[in-house]
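>>> model the structure of this input:
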Amino acid sequence: MPEYFYADRLFNALEREDPAPGMLLVAAPGMFSPEFARTVVLVLEHNSEQTVGVVLNRRSELAVANIMPEWADLMAAPQAVYVGGPVEPQAGIGVGVTKNGVELEGHPYFTRLANKIVHVDLGADPEALADELEGMRVYAGYSGWEQGQLDDEIQRGDWYIAPALPSDVIAPGGADLWADVLRRQPMPLPLFATFPVNIEDN
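Presented below is the predicted three-dimensional model:
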């Protein structure tokens, strides 16, 4: 089977958006790279030099309470650390969903990414943010692309770009976020939401 068969047939035929903070990178069905197969990446930063994001749907077995107990009460269930990507796995990155009415302009600890989705400064006092957050996640490490690298992958058909929803960040543990995101996209993407984890199982 050609390495990028599914990506070429699907994502290359669709209208493309540009990546930007608060957008999702949705891995193509059958993506060859095991690190990003069936992943949904939230873009945190995108500029002419690099792109940085976190994988939203890779939960670890490590509880937040075991390493950052002061933040545990603010976590959405399941209260586990998620694996944001292969780069700097010892670094912690916070992403949260704010409650309605929270003023983000000039906020000392929140950086707005999309509607109600914020990058959370983990240097803050969690108690000071408790009344402003609906829920949040902590990600170990991040996913990074150097200048031009992500553009090449998008052109090749590895990624589809879609707007993020707050529910993507705090999705329940049993949710198949990759399939859920595909289902809400324009046709024909919903048809691929049932693409098997292992092609041999189909």
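>>> drop to CA atoms for contacts and neighbour counts, all remaining ones
OK.
>>> span of stretch 154-171 from start to end?
25 Å (Cα to Cα, to the nearest Å).
>>> that one: how far from the chain's middle?
Counting by Cα atoms, centre = their mean, to the nearest Å, stretch 154-171 is centred 7 Å from the centre of its parent chain.
>>> could you also give me the structure for this next sequence, so I can compare it with the first?
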Amino acid sequence: MEPQVNAVPLVPGTLLVASPEATDGVFEGSVIVLLDVDESGALGVVLNEVSDLSLTAVLPGWEPLTTWPHCLFDGGPVSQEGAICLATPAHPREEPPGWRPLFDRVGLLHLDTPLELVDGAYSALRIFAGYAGWGPHQLQGEVARGAWGGRLAVCGRCVRCGSRTLWCRVLGRQGGELGWLATWTPMPELN
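This is a model prediction of the structure:
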């Protein structure tokens, strides 16, 4: 049986939205897309956190190939010295060299792929420094405690998501009391 978030399976492509009460600083206000989930744990990237590092300095030549805002994203606290590239091929029936599908039309693009093969081959491309990771049953425990919320569904457009308002937009689409949390402010007197 697949682990669930409010009756939605925790599978690659599922969006996790940090609870408004999450104030640990690591995942506060985060939206994470899961890339891998199995009995050994789970792995995902934070979609809405821009890195302080320059993409041009870290991976020369890649910046103009990425989707706006053409920067390096902070994918999470694990392996910050490594990078993960999510990409959506421009042509639905093609699987370009160096690309491996994950969910919908989103896949991993190997960053050793020659830039001339990448240019024009993708309709969306984003690079993340680091990732978020959970050990066996750790994510399920966090979900049960309410650290991650939402009636969340697989998101094939996650590579194009804007960063600043993503958390509020994803919560707002949930409807009901959960959707009300989209207007959450860190100052309780304003809520």
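>>> so V81 of structure 1 sits in a strand?
Yes. Per DSSP: H, G, I helix; E, B strand; the rest coil, V81 of structure 1 lies within a strand segment.
>>> can you tell me the closest non-neighbouring residue to the residue mapped onto it from structure 2?
In structure 2, the residue paired with V81 of structure 1 according to TM-score structural alignment is L72. Excluding its sequence neighbours, the residue lying closest to L72 of structure 2 (Cα to Cα, 6 or more residues apart in numbering) is L55, at 4.9 Å.
>>> just tell me what that neighbour corresponds to in structure 1.
Match for L55 of structure 2 (TM-score structural alignment): V64.
>>> show me the contacts for its match.
V64 of structure 1 makes contacts with 71-72, 79-81, 138, as judged by Cα atoms under 8 Å, 6 or more residues apart in numbering.
>>> got it, and L139 of structure 2?
41-42.
>>> so what does E132 of structure 1 match up with in structure 2?
Checking TM-score structural alignment: E132 of structure 1 goes with A121.
>>> tally of neighbours for its match?
19 (other Cα atoms under 10 Å).
>>> that's a strand at V26 of structure 2, yeah?
No. Counting by three-state DSSP, V26 of structure 2 is not part of a strand but coil.
>>> where's it relative to H70 of structure 2, distance?
Taking Cα to Cα, one finds V26 of structure 2 at 23 Å from H70 of structure 2.
>>> just confirm the match of E132 of structure 1 contacts A87, I think it does.
No. Counting by Cα atoms under 8 Å, A121 of structure 2 does not reach A87; the two are 9.5 Å apart.
>>> what separates the counterpart of I117 of structure 1 in structure 2 from L178 of structure 2, distance-wise?
Aligned counterpart of I117 of structure 1 in structure 2: V106 (TM-score structural alignment). From V106 of structure 2 across to L178 of structure 2, the span is 27 Å (Cα to Cα).
>>> swap in G141 of structure 2?
20 Å.
>>> tell me which of those two has more neighbours.
L178 (15 against 12).
>>> what strand or helix carries that one?
helix 176-180 (DSSP states H and E).
>>> what span of structure 1 is that helix aligned with?
Taking TM-score structural alignment, helix 176-180 of structure 2 hits residues 187-191 over in structure 1.
>>> what about the matching stretch, distance to the chain center?
Stretch 187-191 of structure 1 sits 20 Å away from the centroid of its parent chain (Cα atoms, centre = their mean).
>>> list the buried residues of stretch 21-38 of structure 1.
21-32, 36-38 (16 or more other Cα atoms under 10 Å).
>>> again, but for stretch 104-117 of structure 1
Neighbour-count burial for stretch 104-117 of structure 1 [16+ other Cα under 10 Å]: 109-114, 116-117.
>>> S143 is in contact with G85 of structure 1, correct?
Yes. With contacts counted by Cα under 8 Å, G85 of structure 1 reaches S143, the gap being 4.4 Å.
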